[in-house]
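Turn this into a model:
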Amino acid sequence: MGSSVEELSISLEHDIDEQYQYQPGEIVRGNIHVKTNRRTVVRTISISVHGQGVVAWEDPDYGSFNADEEYINASQIVRQHSKHDPLVIDKGFHTFPFDYQLPTNLPSSFIGKFGSVTYVLKAVIQGERPGETSITSEPFLVLRRAPLPEKSRQSAGANTEKRFWSKLRSGKIKVQIEVSKLGATPGEDIIICAEVANKSPVRVTAVQACLLMNSLYHAKQRAIPFRQIVNKRRDEYELLRGDGRRWQNVRLTVPPYIPETALEFCDIIEITYFLQFRVETSGGKEIRLELPILIGSRPAGLELPANGHEGGNSYNRQWNTMTKDFPFQKELPPQIPEQPTWHDGLIPEMRGKDSTMVNPLFSKQPVQEQVRMHSEPEHDEIMETTKL
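Predicted structure coming up:
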């Protein structure tokens, strides 16, 4: 809008880590902040909320595959100019509040290698003359908390053994593992107890437990999978024949910003989780045990109030579906946009295997400063060598 608008921004009122994290059905409250350097006549001040899912990949044999879904596309006129009541903004700072209740059928935010689910607010100030327009946007997270079945909070285990040969000698490596639960909420710890017994002629070089996310992307009746490590504990210790390794109360933290199992209400991306326990050997072979893990919420205590807000305040019902006449419709991204830039290129599935996945929208907070939710009593972690 020429040089009259010096600053335009959106701030949201929320109390979860100050990182704009919402549940479906929750009210998004915020303010549009404007700084002008002179007295300005404005035609409209508008806010919109847009949520979409996109999938795209290239196949060397079959070409391009893409798909998209729209979850929210609503708009609101916050302030509007009229013949009898012109909208004039004096020089200085101004704040315009807004609110919007999210639909209850939204999928969680997600950014992966071949697709994403993203949500963004966009504010527009349109002046009297064509071309006098200022636009800003602010992303936010939606994290659905699907209740976990009670049986998923119980412990579970698995065991296996495998025979190895070396220099005409053979022997077995035996592995057993027990986890404190098969269902967890983001931020919680999964407690692992495990034993490795090496009665083979090969050396065990490392033991590793990791939480795996399997994502499956759908487009044009085809699908492409991708598997990533979202967190791991690695124990590099050499075990010769006759040695064993014992884990007691080893904690594997579920990252705080990952979507729930299945990514409900998204038809183009599926998500499942596994806890993998792996034993690596000097010959390059390995032993793997995998247990399915459900990610969701506790059965009770995290539900939204029936009215969508603790204080019972009303919310603005004057939002509407966007139309071609809306002043910034042309600014919306195409159906298959390029990877969004507001997450600074930090695609979780492309991070190094040694890094824990954190909130892709707000990655400035160090991992070690994030709060963990401990549902089990504190016990000392032990990784020790034993003799068989």
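
Please count neighbours and contacts with C-alpha atoms only from this point.
Noted.

How many neighbouring residues does residue 57 have?
By other CA atoms under 10 Å, the residues close to residue 57 number 18.

End to end on stretch 109-120, go ahead and measure it.
End-to-end span of stretch 109-120 (CA to CA, to the nearest Å): 11 Å.

Report the buried residues of it.
109-119 (16 or more other CA atoms under 10 Å).

Ok, stretch 53-73 next?
Buried positions in stretch 53-73, judged by neighbour count with 16+ other CA under 10 Å: 53-57, 65-68, 71-72.

Give me the subset of these that lies in strands.
53-57, 65-68, 71-72 (DSSP state E).

one step back: nearest to residue 266 among the buried residues of stretch 109-120?
residue 117 (8.4 Å; CA to CA).

Please verify my assumption that that closest one contacts residue 111.
Yes - under the criterion of CA atoms under 8 Å, residue 117 makes contact with residue 111 at 6.4 Å.

that older thread, Throw the ones in strands among the buried residues of stretch 53-73 into a markdown table and include distance to residue 182, thanks.
Listed next are those as a markdown table, based on distance: CA to CA, whole Å:
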| residue | distance to residue 182 |
| --- | --- |
| 53 | 28 |
| 54 | 30 |
| 55 | 29 |
| 56 | 32 |
| 57 | 32 |
| 65 | 34 |
| 66 | 34 |
| 67 | 32 |
| 68 | 32 |
| 71 | 30 |
| 72 | 33 |
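
one more to put side by side:
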Amino acid sequence: MAPTRFSIVLDNPVGAYFPGQTITGKVILVLDQEKNSQGLKLKLNGEAEVKWQEGIQGQSGSKGFHEKESYFHTKIVLLGDERATTDISIPAGHHEYPFSFELPLSLPSSFESPFGHVRYDIEAVVKRSWKFDYSTKLMFTVNALVDLNLRAPLAEPREVTKEKSICCLCCKEGPISMRIEMPRTGYVPGDVIKFSVASENSSSRPIAAIVVYFIREIYYRAQGRAKSVQEEIVKKRGPEVQPFLSESWAEEIHIPPVPPSDLGGCKIIEIVYMLKVTACIINTNIQSMRSCI
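Modelled structure (predicted):
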């Protein structure tokens, strides 16, 4: 018969930690009758994994790509002996086994996506001779600290300009130019990105809107191959720009809770955030610039 209760309880109810912090908690085991076992062990794991398929699975030419990266794998014996060869008796009743573990200093932030993840978990296992083990698992979160003061270039203003001519039948129209400016390029969740866009339309065709996208691009690497996926996080729509006129537009984007660009030592997943500015013209999209942040 399985335990009435077998669970891991962290002293931090949120279950989120910084690299270098100490995780403390307890394993609770409630038995309605005496059990024989080889002891109680705790396993703490941190790893990254990427996996994707190219081509149609099962068809000729399709191939899967897979890579793993381990950050720590630790065992703690809470009851019994690691080398025990005989069973020990655990009496009926409520039992609590405290534990503590100091996280390594260099750990990437937790991350989840369809093609890869960075995960951290704690697993408690009651070993039993000639029987199925009892086990329970708890995930926890690591948030790597990012000190923008150590990255001086991120505090500098940035300006990107692009110009493009459009064609109407056989005629080449005057160019459309756009310039985006930001006071800095280093931000953290909760910050506000303030930007301004200046647009000049020297063509005879109206610009329906200037659109700024806050985009996350994720790169996955496995077996010498790379895969990238773009995700739109926030979109801001700006003004129209009539033919032979110019417009200036200032706006803000509030950064939601997102994992940092630098996952902190993860070599198989890379995250890049950027602003992409697009001039929307009928049958033509001028993707004028990308400014990474």
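
closest to residue 26 of the first structure among the ones in strands among the buried residues of stretch 53-73 of the first structure?
Out of these, the member with the shortest distance to residue 26 of the first structure (by CA to CA) is residue 72, at 13.8 Å.

Over in the second structure, tell me which residue corresponds to that closest one.
Aligned by TM-score structural alignment, residue 72 of the first structure pairs with residue 72 of the second structure.

List the residues that contact residue 173 of the second structure.
Neighbour list for residue 173 of the second structure: 165-167, 202-204 [criterion: CA atoms under 8 Å, 6 or more residues apart in numbering].

what about residue 34 of the second structure, how many neighbours?
For residue 34 of the second structure, the tally of surrounding residues (other CA under 10 Å) stands at 11.

List the contacts of it.
Neighbouring residues of residue 34 of the second structure by CA under 8 Å, 6+ apart: 89-92.

Just the buried subset of these, please.
With neighbours counted by 16+ other CA under 10 Å, those contain buried members at residue 90.

For stretch 178-187 of the second structure, grab the matching residue range in the first structure.
Residue span in the first structure matched to stretch 178-187 of the second structure, by TM-score structural alignment: 175-184.

gap between the two ends of that stretch?
With CA to CA as the measure, stretch 175-184 of the first structure spans 24 Å from end to end.

Same question for stretch 237-253 of the second structure.
In stretch 237-253 of the second structure, first residue to last residue: 11 Å (CA to CA).

contact partners of that stretch?
Residues from elsewhere that reach stretch 237-253 of the second structure, judged by CA under 8 Å, 6+ apart: 192-212, 214, 234, 236.

ok, residue 27 of the second structure touching residue 79?
No - the pair residue 27 of the second structure and residue 79 does not pass the contact test of CA under 8 Å, sitting 10.8 Å apart.

Who are the contact partners of the residue most central in space within the second structure?
Compute the mean C-alpha point of the second structure, and by CA atoms, centre = their mean the closest residue is residue 111, 3.5 Å away. Neighbour list for residue 111 of the second structure: 117-119, 259 [criterion: CA under 8 Å, 6+ apart].

neighbours around residue 138 of the second structure, how many?
A count of nearby residues for residue 138 of the second structure, using other CA under 10 Å, gives 15.
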